[in-house]
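Chemist: quick one: sequence and predicted model below, then my questions.
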Amino acid sequence: MGACWSNCIKSVSSSGTGVDSRSRSRNGNNFSSSRVSSASISQTPRSEGEIWQSSNLKTFTFSELKTATRNFSPDTVLGAGGFGSVFKGWIDEHSLTATKPGTGIVTAVKRLNKEGFQGHKEWLAEINYLGQLHHPNLVKLIGYCLEDEHRLLVYEFMAWGSMENHLFRRGSYFPPLPWGIRMKVALGAAKGLAFLHNAKTQVIYRDFKTSNILLDSNYNTKLSDFGLARDGPTGDRSHVSTRVMGTYGYAAPEYLATGHLTAKSDIYSFGVVLLEMLSGRRAVDKNRPSREHNLVDWAKP
């Protein structure tokens, strides 16, 4: 699978912006030998000392975010995943302080589910990457809350939700996307990956999939969810050795087989997403005949 979409990503790599100051979706099931144990990590009190210094992130209190989301009302839920639920919240445009619902600007507030599969480690990775990396094709992290057992993240609001919704949950709210929009989304995602791969300290995204590709009101692409991201290999190393983590159907077979992580692992996932966008089929779909469960296996012949 590689050369075609590898070249697509390489072709946009020279246009990325610089890095500041730092040298359970329906698509498939998240997996990892360390995922379940990470839920217990969230019970351990941690300090802000683990968070890299970043002057552009706002520190919110839990009380503020309760106010901003109407006490995390079910009416404000935007979605849910391995991390927990995401709520619509409101903040003042200038001071960034939480405001009453309906006033100020809309944000997305992600709240860690203490019983979930992702814990403090992923929450911290999200802050430390998105707090330092800035690019038009990465979702903007506005701030966070670390108070007692509460861990929350506050992002810019993405009006058109995820690419997954547009591909697989069609209806009056998610009409089919024209081919021009699909290609715009694919190019934006490629630019986001190219920026990560060519950063001063390379970043491997490790969980590229349609549910992590968000769209703003103009269908501009923003990559989200950096909980599984890792720094790439340094020096003369060709790869990073890790426990296998990611999402079935998107993870590169050589990574699954060896645990050797490289930027090419992301490029494989990018190819799977392109197949989804072109075919309208999910990466993994157990509702289809057995020979068609895995999109890549079905598409190869």
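Modeler: Nice, thanks for sending it over. Numbers count the residues shown, from 1 in each chain.
Chemist: from here on, just use CA atoms for contacts and neighbour counts.
Modeler: OK.
Chemist: show me which residues of stretch 278-293 are buried.
Modeler: R281, R282, A283, V284, D285, E292, H293 (16 or more other C-alpha atoms under 10 Å).
Chemist: and these, which is closest to W90?
Modeler: R282 (33.6 Å; C-alpha to C-alpha).
Chemist: the closest residue to that closest one other than its chain neighbours: what's it in contact with?
Modeler: Spatial nearest neighbour of R282, chain neighbours left out: E276 (5.8 Å); criterion: C-alpha to C-alpha, 6 or more residues apart in numbering. Applying C-alpha atoms under 8 Å, 6 or more residues apart in numbering, we find E276 in contact with L167, R282, A283, L295.
Chemist: is E276 within a helix or a strand, and which one?
Modeler: helix 263-279 (DSSP states H and E).
Chemist: do you have the helices of this structure handy? List them.
Modeler: 3-11, 35-41, 62-68, 120-130, 163-168, 179-197, 253-258, 263-279, 295-299 (DSSP state H).
Chemist: take a look at this one as well, against the first:
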Amino acid sequence: MPNKSLDFFIFDQKQSMSLDWEMRFNIILGIARGILYLHQDTRLRIIHRDLKTSNILLDHKMNPKISDFGLARIVGDRQTEAITSKVAGTYGYISSEYAIDGIFSIKSDVFSFGVVLLEIISGKRNTGFFKSKQAMSLLGYAWGLWTDNVLMDLMDETLQDTCIADQFVKCLNIGLLCVQSNPSDRPTMSIVIKMLDGETVNLPTPKRPAFVIGRDQSSSTSSNKPESINEVTNSLEAR
């Protein structure tokens, strides 16, 4: 793709200035529609399992294209989840139920989408994010701002002149809804698109994110299950 991948833009201080709010919102909406196509509109349901900013390619018009289906799984027409004994994915983007129990589903992709959305509007990575002792991941930081009702503090500084406040707050709300701990609490992608594309004013109130990534000196994958979902810190690299 002529414009490389999404992470090339949003995590670079200079390149991020070329992505104004309208472009970022359109990218978010385009990614959501792409995931919905995989989950609902293909002949066989596809669960991507490795959705992340580096797997979102941008064409010459900055339209997003979901790429890298090396970990994708095709499930039955009516099947919405499956289980695997070997967890494969990327640290910071996989859901807690997948990391802990190997259960992946369309709601796992929803979780990953939520992380990507929050990264797009903040310009910050979820992994390696150490803002303070209270929030050592982007999800934890965003949740803290939400509970403190200082939502605009999450905004990428390069968006100050172009951001539409109502849309930004809606995106933050939706992002946090997508990364909730219980998969059944997360919206489906069809509902996400309705919330993004519609005029809905009153969105559901999100619950605490699935887990907060802490400082972890180990980069190896562990088969041991953590005592709680707040303790999931192991790196799970895509193979």
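Modeler: That came in fine, so what should we check first? Please read all numbers here as calculations on a predicted model, not as lab measurements.
Chemist: rewinding a little: in CSV, list the buried residues of stretch 278-293 of structure 1 along with distance to V185 of structure 1.
Modeler: Shown next, in CSV, are these (distance: C-alpha to C-alpha, whole Å):
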residue, distance to V185 of structure 1
R281, 17
R282, 17
A283, 18
V284, 21
D285, 23
E292, 26
H293, 25
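Chemist: of those, closest to K200 of structure 1?
Modeler: Of these, the one sitting nearest to K200 of structure 1 (C-alpha to C-alpha) turns out to be A283, at 31.8 Å.
Chemist: from I28 of structure 2, how far off is the counterpart of the closest one in structure 2?
Modeler: In structure 2, the residue paired with A283 of structure 1 is N126, using TM-score structural alignment. Distance of N126 of structure 2 to I28 of structure 2, given as C-alpha to C-alpha, to the nearest Å: 16 Å.
Chemist: before we move on, what about A82 of structure 2?
Modeler: Distance, A82 of structure 2 to I28 of structure 2, by C-alpha to C-alpha: 27 Å.
Chemist: swap in N55 of structure 2?
Modeler: From N55 of structure 2 across to I28 of structure 2, the span is 13 Å (C-alpha to C-alpha).
Chemist: neighbour count for those two, which is higher?
Modeler: I28 (24 against 18; other C-alpha atoms under 10 Å).
Chemist: map the more buried one across to structure 1 for me.
Modeler: Counting by TM-score structural alignment, I28 of structure 2 lines up with A186 in structure 1.
Chemist: show me what contacts that match?
Modeler: L274.
Chemist: likewise for I106 of structure 2?
Modeler: H39, I47, T80, E81, T188.
Chemist: so which of those sit within strands?
Modeler: I47, E81 (DSSP state E).
Chemist: nearest to F111 of structure 2, of the contacts of I106 of structure 2?
Modeler: Set against F111 of structure 2, the nearest of the contacts of I106 of structure 2 by C-alpha to C-alpha is T188 (10.1 Å).
Chemist: the closest one matches what in structure 1?
Modeler: Match for T188 of structure 2 (TM-score structural alignment): no aligned residue.
Chemist: what sits against M189 of structure 2?
Modeler: Contact analysis of M189 of structure 2 by C-alpha under 8 Å, 6+ apart lists A32, R33, I35, L36, V110.
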